[in-house]
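>>> fold the following and give me the result.
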Amino acid sequence: MLCGSPMNHREKHVKHTHPQFKLRLLPEVKLWLEEAAEKSHRSISGQINFLLTECMEKEKEENNSDGK
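Below is the predicted model:
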């Protein structure tokens, strides 16, 4: 592909093996998520995964400190 030439549809999209699902968000949550993703240089999906992984790890640590 030449520099500056538009990518075709197939070149743009990476095939992922992760399951997909629809998610309904309150408008203010979606706006916050979009802004946070942009600041972090992530996609919205990447930001959601990042935040959920952080919560999951925090919960694991809390459960381990409780002797569970």
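>>> hey, let's count contacts and neighbours off CA atoms from now on
Will do.
>>> tell me which helix or strand Glu28 sits in.
helix 27-39 (DSSP states H and E).
>>> kindly report the same for Gly46.
Of the helices and strands defined by DSSP H and E, Gly46 is found in helix 44-65.
>>> what do you get for Arg10?
Assigned by DSSP H and E, Arg10 falls in helix 9-12.
>>> buried ones in that helix, by neighbour count?
Neighbour-count burial for helix 9-12 flags no residue at all (criterion: 16 or more other Cα atoms under 10 Å).
>>> here is a second sequence; please produce its structure as well for comparison:
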Amino acid sequence: MRKKYLKIRDHRTGIIGLAHRQVAVTLLGRSLLPGEVVHHLDGDSTNNAPENLLGLCCLNWRYGRLTAGVV
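Below you'll find the predicted structure:
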């Protein structure tokens, strides 16, 4: 079964993106870097609550909760 992700439109650019990635960008206060991914801790791809999101940097295999300035 394929996961379904919520999508949102950026009102400034008109670009449609994945909601969980936009939540991560807002929490971090910056764009996601190449190789950074955002996972849903509970496995529910529609639960985009900040406490349910986990940032993972694939290049260094570092991970942690999304908080300002930390991935």
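>>> quick one: TM-score?
Scored against TM-score structural alignment, normalised by the length of structure 1, the superposed chains reach a TM-score of 0.23; 33 aligned residues with a Cα RMSD of 3.9 Å.
>>> isn't Glu36 of structure 2 up against Cys57?
Yes - judged on Cα atoms under 8 Å, Glu36 of structure 2 makes contact with Cys57 at a distance of 4.5 Å.
>>> look up the closest residue to Arg65 of structure 2, ignoring the ones flanking it.
Nearest residue to Arg65 of structure 2, sequence neighbours excluded (Cα to Cα, 6 or more residues apart in numbering): Leu54, at 4.9 Å.
>>> counting contacts, what elements does the host helix or strand of that neighbour pack onto?
Per DSSP H and E: Leu54 of structure 2 is located in strand 53-57. Secondary-structure packing of strand 53-57 of structure 2 (3 or more Cα pairs under 8 Å, 6 or more residues apart in numbering; DSSP states H and E): helix 19-28, strand 36-40, strand 62-65.
>>> repeat that with 7 Å
Other helices and strands packing on strand 53-57 of structure 2, by 3 or more Cα pairs under 7 Å, 6 or more residues apart in numbering; DSSP states H and E, are strand 36-40, strand 62-65.
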